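K.L.:
Fold the stuff below for me.
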Amino acid sequence: MTDWAHLHAPSLGDFEVLAEAAYARLPEEFRALCEGVVIRVEDFPDDETMEAMGCETPFDLLGLFRGIGLAQGGATMQTGQFPNMVWLYRRPILDYWAEHEESLGALVTHVLVHEIGHHFGLSDDDMKAIEAAAF
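P.N.:
Below is the predicted model of the structure:
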């Protein structure tokens, strides 16, 4: 039995480890699409992001891809271009996790795959298959 009385919420560092493990489990073909993608973990989206995404609260956004995906012609980096980045937002993910019946690792994998996948032009079915292959 887990001793819940002594457990703490996963820290930003713990989330980075979860994200790295989730990424490492993804199929090689998918990771090849992600070359150069930077994965960042923050507690919440910043005010500018919340406004741009139309969020009412900081808990509305679990993750975000920023950059130019393959579907938008971003196969090669241009001078002065920021790298493609995925943000995972720890507190909204934890809040979502508390209300649903998914493991935290599965949820982090889901957000990571969907943030990368949508911007690389993958269908929902493609992303489901990628997630399934990760476990």
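
K.L.:
C-alpha only now, for contacts and for neighbours.
P.N.:
Noted.

K.L.:
Do a quick rundown of the helices in the protein.
P.N.:
Remark: helices assigned in the chain by DSSP state H are 12-25, 28-33, 47-53, 90-99, 104-119, 124-134.

K.L.:
what does the first one contact?
P.N.:
The contact list for helix 12-25, computed with CA atoms under 8 Å, 6 or more residues apart in numbering, reads 31, 39-43, 90, 105, 108-109, 112, 134-135.

K.L.:
what's the answer for the fourth one, then?
P.N.:
When contacts are taken as CA under 8 Å, 6+ apart, the neighbours of helix 90-99 outside the stretch itself are 12, 15, 41-44, 58-62, 103-104, 107-108.

K.L.:
Just among these, which is most surrounded?
P.N.:
Neighbour counts for these (other CA atoms under 10 Å) peak at Val108, which has 26 neighbours.

K.L.:
who touches that residue in this structure?
P.N.:
Val108 touches 18-19, 22, 88, 93, counting by CA under 8 Å, 6+ apart.

K.L.:
how about a cut-off of 7 Å?
P.N.:
Ala19 (CA atoms under 7 Å, 6 or more residues apart in numbering).

K.L.:
in terms of contact, does Leu70 touch Gly117 like I think?
P.N.:
No - judged on CA atoms under 7 Å, Leu70 makes no contact with Gly117 at a distance of 9.8 Å.

K.L.:
this one as well, want them side by side:
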Amino acid sequence: MTNIANLTPPTLSDFETLARSAWEGLPEAYRTMCGHVELFVADFADAEMLEAVGLEEPFELSGLYMGVDLTQQSTLDPTPEASRVFLFRRPILDEWAERETVTLGELVGHVLVHEIGHHFGLSDEDMHRIEDSEG
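P.N.:
Below is the predicted model of the structure:
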């Protein structure tokens, strides 16, 4: 097993590459159903994002979906801005450092799929139930 304490953490650019790879690794039908979702990578959520989800500590938020989920969208009332998924590098790296059974790419993919789940109108509780039933 690799000792991650001796590794140089991936840059934002490296992290974006992991995120794009995770996106491309999703089944094509799933990506098509997502429509246009913009993907962003940052070190941390900003204060406005944290406030929107009721958090104060930026290490508590590894990803965020911003937009109107598909269950609320209407062709008669188009969304004023694109749906966006944010992945936050530092919290994800911290979570990865605590785990021993997943690669960083797998964890990035997991967070991405979780945030896309919000695009489809799934709650955190819905996704946890789905994950638990798969195990």
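
K.L.:
circling back: hey, which of the helices of the first structure is tucked in deepest?
P.N.:
Among the helices of the first structure, helix 104-119 has the highest mean neighbour count (mean count of other CA atoms under 10 Å), at a mean of 21.

K.L.:
Average offset of that one relative to the second structure?
P.N.:
Superposed on the second structure, helix 104-119 of the first structure shows a mean distance of 0.8 Å to its aligned residues (mean CA distance after the TM-score superposition for the first structure).

K.L.:
Could you work out the most separated pair of the contacts of helix 90-99 of the first structure?
P.N.:
The most widely separated members of those, counting by CA to CA, are Pro58 and Ser103 (21.9 Å).

K.L.:
Can you tell me the centre-most residue of the second structure?
P.N.:
Leu112 (3.3 Å; CA atoms, centre = their mean).

K.L.:
residue contacts, that one?
P.N.:
Leu112 of the second structure neighbours (CA under 7 Å, 6+ apart): none.

K.L.:
Show me what it aligns to in the first structure.
P.N.:
When the first structure is aligned by TM-score structural alignment, Leu112 of the second structure is paired with Leu112.

K.L.:
measure the nearest residue to Cys55 of the first structure once chain neighbours are set aside to Glu48 of the first structure for me?
P.N.:
Spatially, and ignoring its direct neighbours in sequence, Cys55 of the first structure is nearest to Leu61 (7.2 Å; CA to CA, 6 or more residues apart in numbering). Per CA to CA, to the nearest Å, Leu61 of the first structure is found 13 Å from Glu48 of the first structure.

K.L.:
Find the nearest non-adjacent residue to Asp87 of the second structure, please.
P.N.:
Residue 87 of the second structure: Leu, not Asp. Closest residue in space to Leu87 of the second structure, ignoring its immediate chain neighbours: Gly63 at 4.4 Å, by CA to CA, 6+ apart.

K.L.:
Tell me, how many residues neighbour Glu56 of the second structure?
P.N.:
The number of residues packed near Glu56 of the second structure is 12, by other CA under 10 Å.

K.L.:
could you measure the closest residue to it other than its chain neighbours against Leu112 of the second structure, distance?
P.N.:
In this structure, Glu56 of the second structure finds its nearest non-sequential neighbour in Leu50, 6.0 Å apart by CA to CA, 6+ apart. Using CA to CA, one obtains 18 Å as the distance from Leu50 of the second structure to Leu112 of the second structure.

K.L.:
Likewise for Glu57 of the second structure?
P.N.:
On the measure of CA to CA, Glu57 of the second structure and Leu112 of the second structure end up 20 Å apart.

K.L.:
How about Ala42 of the second structure?
P.N.:
13 Å.
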